[in-house]
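Novice: Have a look; sequence and predicted model below, questions after that.
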Amino acid sequence: MSGYGIEEHGAPYSFEYRLFFKNANGDYISPFHDIPILADKDIFHMVVEVPRWTNAKMEIATKDPLNPIKQDVKKGKLRYVANMFPHKGYIWNYGAIPQTWEDPGHKDQHTGCCGDNDPIDVCEIGSRICSRGEVIRVKVLGILAMIDEGETDWKVIVINVGDPDAASYNNIEDVRRLKPGYLEATVEWFRRYKVPDGKPENQFAFNAELKDKDFAIDIIQSTHAHWKALVAKKADGGSINCMNTTVEDSPFRCSTESANEIVNSMPPPCGGDCEVPEDLDNWFYYQGQ
């Protein structure tokens, strides 16, 4: 867990569910703003939002104080992704790199579209299924430029440095060579995962070609620069909540006591899970256009 802990409030798979983060001292922090982008030289932190093979669309709540993980809501319903043939839920450990922000006011030079207003997304390809809220150290391997309903939505391909095979993966071509078909499956997953909800296929820049490690790190550093402007109040974050406990010179920095008040105002730590939709394990076959 890289020295970070979690605390769940409300029942999972409910509108009230929140997963808060703590540092090594047990103080509440924001996973968006207070976990450093870098764990070591060329090694990044990743906050796991969705474990592999699960369906609940959990995400860092960018508009909530301290940005806990919660389940996304669309049209008044908790959001789940469908099982798209031949997959079950998400096909990687999915999450975000902290201290990054895809600025909706910045038009990306590569895609011609503005950012999606979230931390940059990450797909971790290692063999272990991670836990929701786990903070892991990852190597960047490449990146996919998805266009989601007209917004730039980068997907960074990484591997957990603790994976037994991590030493064999150093760039996107290593994934292509050692896990044949996985990158193609990744593109198709992102292309089609909203189709069961009645939406069109997603589009991609670069004709859906994945870019290499150096390109990916440049994009990550760009989103880190946008985040720095955000927490310094030099960029318009709109409804983004920038409350943090550690970012020096940030006007949004708060005390430990203030952070405690936020968490104490939430529903108590969770009991049992709520029921999930009866059709969650249904299989959606889509032949494509």
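Specialist: Sure thing, it's come through. Numbering: from 1, shown residues only.

Novice: Please count neighbours and contacts with C-alpha atoms only from this point.
Specialist: Fine.

Novice: Helices of the stretch 51-200 of the chain, residue ranges please.
Specialist: 172-178, 182-192 (DSSP state H, counting those that start in this stretch).

Novice: Columns mean neighbour count on top of those helices, output as CSV?
Specialist: CSV is the format used below for these (neighbours: other C-alpha atoms under 10 Å):
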stretch, mean neighbour count
helix 172-178, 15
helix 182-192, 18
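
Novice: right, and those helices - which one's nearest Arg137?
Specialist: Among the helices of the stretch 51-200 of the chain, the nearest to Arg137 by C-alpha to C-alpha is helix 172-178 (17.7 Å).

Novice: Point out the other helices and strands that that closest one packs with.
Specialist: If contacts are counted by 3 or more C-alpha pairs under 8 Å, 6 or more residues apart in numbering; DSSP states H and E, helix 172-178 sits against helix 182-192.

Novice: neighbouring contacts of the helix it packs on?
Specialist: Met84, Ile91, Leu144, Met146, Val175, Arg176, Pro200, Glu201, Asn202, Gln203, Ala208 (C-alpha atoms under 8 Å, 6 or more residues apart in numbering).

Novice: ok, now how distant is the second one from Leu183?
Specialist: Think Ile91. For Ile91, the distance to Leu183 (C-alpha to C-alpha, to the nearest Å) stands at 11 Å.

Novice: Among the contacts of helix 182-192, the buried ones, what's the PyMOL command?
Specialist: The PyMOL command for the buried members of the contacts of helix 182-192 (criterion: 16 or more other C-alpha atoms under 10 Å) is given here:
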select buried, resi 84+91+144+146+175+201+202+203+208
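
Novice: and here's the other structure:
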Amino acid sequence: MAGYSVEERGCPHSLDYRLFFKNDKGQYISPFHDIPIYADAGKDVFNMVVEIPRWTNAKMEIATKDPLNPIKQDVKKGKLRYVANVFPHKGYIWNYGAIPQTWEDPSHKDKNTGCCGDNDPIDVCEIGSKVCGRGEVIQVKVLGTLALIDEGETDWKIIAINTEDPEAANFNNIDDVRKLKPGYLEATVDWFRRYKVPDGKPENQFAFNGEFKDKQFATDVIKSTHDFWKSLVTKKTDGGEICCTNTTLADSPFCCDQASAAAIVKAAPACGDANPIPTEVDKWFYCQAK
């Protein structure tokens, strides 16, 4: 895990559950701002923060509006959010997470999609064989990207593989996924198209007719979101409600000391027993293909 660790606060499967991050010195950090974008810049290997392990349903995410940006569960209408199982899928079909130090600027209209960013770090679908743990920080090789248009916003989905995967050397571009994991890319489009349908929402749309773009395109997109993030943390861009509190960026006006960071964590509820997961989370939905 590259020396990173996590500290739980609150009760798992509750509204107050939080996962705070520490570096290899045991100091509190923001997974959004303090973990570097690159694991190896020369080889375009990126760090990925795993928010949601494969096969699970809880919609966990980096809390972009909270100090130190812990991972917490998304809430809709006062209830914890779980993604539905749309047959034949069970939960998320990849390890899902984000690349740190990236931000899809909601005021920037993407020239390729014609839509503005979704105000979050860029999303990653990691396709390796290992089921990762929530809060794990892994190093990934980027293979391509899908351009989801989610309720009118550009929401890039980076396809990547863990560099420690036994097969990682065989995957170098999006076509390798098509050849070596047949059906996986089609399932990925199907998953993103239909995952909100059980909630009464229409099917999602895609730029490029749902075609995947290659490694170079994906890498360029990541680098552009890194530039937007730099403007955010140096206050050149107004991030609105986004919380830029960090503990390592000396040139950021939002940098705070460890005592302040520790106080943020201490203010969160103490760790407690996990709540039961609602039984309806295991329900399967059957949607007619259009």
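Specialist: Here it is on my side, so go on. In this text, all values refer to a predicted model and were calculated from it rather than measured experimentally.

Novice: The helices of the stretch 51-200 of the first structure into a markdown table, with extra columns for distance to Asp236 of the first structure?
Specialist: Shown next, in a markdown table, are those (distance: least, C-alpha to C-alpha, whole Å):
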| stretch | distance to Asp236 of the first structure |
| --- | --- |
| helix 172-178 | 34 |
| helix 182-192 | 29 |
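
Novice: out of those, nearest to Phe284 of the first structure?
Specialist: Phe284 of the first structure sits nearest to helix 182-192 of all those, at 10.6 Å, using C-alpha to C-alpha.

Novice: Distance from the chain centre to the closest one, please.
Specialist: The chain centre lies 17 Å from the centre of helix 182-192 of the first structure; the measure is C-alpha atoms, centre = their mean, to the nearest Å.

Novice: Determine the next helix or strand in the C-terminal direction from it.
Specialist: Going down the chain from helix 182-192 of the first structure, the next helix or strand is strand 203-204, by DSSP states H and E.

Novice: average gap between that next one and the second structure?
Specialist: In the superposition against the second structure, strand 203-204 of the first structure averages 0.3 Å from its aligned positions (mean C-alpha distance after the TM-score superposition for the first structure).

Novice: can you name the residues of the second structure that that strand overlays?
Specialist: Counting by TM-score structural alignment, strand 203-204 of the first structure lines up with residues 205-206 of the second structure.

Novice: Could you do stretch 45-58 of the first structure as well?
Specialist: By TM-score structural alignment, stretch 45-58 of the first structure lines up with residues 47-60 in the second structure.

Novice: Now do the end-to-end distance for that stretch.
Specialist: By C-alpha to C-alpha, the extent of stretch 47-60 of the second structure from end to end equals 18 Å.

Novice: Just the buried residues of that stretch, please?
Specialist: Using 16+ other C-alpha under 10 Å as the test for burial, stretch 47-60 of the second structure gives 47-54, 56-60.

Novice: Stretch 149-165 of the second structure too?
Specialist: Those would be 149-150, 153-163, for stretch 149-165 of the second structure by 16+ other C-alpha under 10 Å.

Novice: now do stretch 235-251 of the second structure
Specialist: For stretch 235-251 of the second structure, using 16+ other C-alpha under 10 Å, the buried residues are Gly239, Ile242, Cys243, Cys244, Thr245, Asn246, Thr247, Thr248.

Novice: Save those residues as JSON lines, and put in distance to Pro12 of the second structure and secondary structure too.
Specialist: JSON lines is the format used below for those (distance: C-alpha to C-alpha, whole Å; DSSP: H, G, I helix; E, B strand; the rest coil):
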{"residue": "Gly239", "distance to Pro12 of the second structure": "29", "secondary structure": "coil"}
{"residue": "Ile242", "distance to Pro12 of the second structure": "24", "secondary structure": "coil"}
{"residue": "Cys243", "distance to Pro12 of the second structure": "23", "secondary structure": "coil"}
{"residue": "Cys244", "distance to Pro12 of the second structure": "25", "secondary structure": "coil"}
{"residue": "Thr245", "distance to Pro12 of the second structure": "24", "secondary structure": "coil"}
{"residue": "Asn246", "distance to Pro12 of the second structure": "25", "secondary structure": "strand"}
{"residue": "Thr247", "distance to Pro12 of the second structure": "26", "secondary structure": "coil"}
{"residue": "Thr248", "distance to Pro12 of the second structure": "28", "secondary structure": "coil"}
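
Novice: out of everything not next to it in sequence, what's closest to the aligned residue in the first structure for Ile93 of the second structure?
Specialist: Aligned by TM-score structural alignment, Ile93 of the second structure pairs with Ile91 of the first structure. For Ile91 of the first structure, ignoring the flanking residues on the chain, the nearest one in space by C-alpha to C-alpha, 6 or more residues apart in numbering is Arg52 at 5.5 Å.

Novice: again with Tyr285 of the first structure
Specialist: Among residues not flanking Tyr285 of the first structure along the chain, Phe85 sits closest, at 5.2 Å (C-alpha to C-alpha, 6+ apart).

Novice: Glu7 of the first structure now?
Specialist: Phe20 (5.1 Å).

Novice: Just the element for that neighbour, please.
Specialist: In this structure, Phe20 of the first structure sits in strand 18-22 according to DSSP H and E.

Novice: Not counting that strand itself, show me its contacts.
Specialist: Under C-alpha under 8 Å, 6+ apart, the answer for strand 18-22 of the first structure is 4-10, 28-31, 66-70, 133, 263.

Novice: Give me the mean distance between the following helix or strand past it and the second structure.
Specialist: Using DSSP H and E, the helix or strand that follows strand 18-22 of the first structure in sequence is strand 28-29. By mean C-alpha distance after the TM-score superposition for the first structure, the fitted strand 28-29 of the first structure averages 0.3 Å away from its aligned residues in the second structure.

Novice: Strand 28-29 of the first structure - contacts with which helices or strands?
Specialist: Applying 3+ C-alpha pairs under 8 Å, 6+ apart, one finds that strand 28-29 of the first structure contacts strand 18-22, helix 256-264.

Novice: got a list of contacts for it?
Specialist: The contact list for strand 28-29 of the first structure (C-alpha under 8 Å, 6+ apart) reads Phe20, Phe21, Lys22, Asn23, Ile35, Leu66, Asn244, Thr245, Thr256, Ala259, Asn260.
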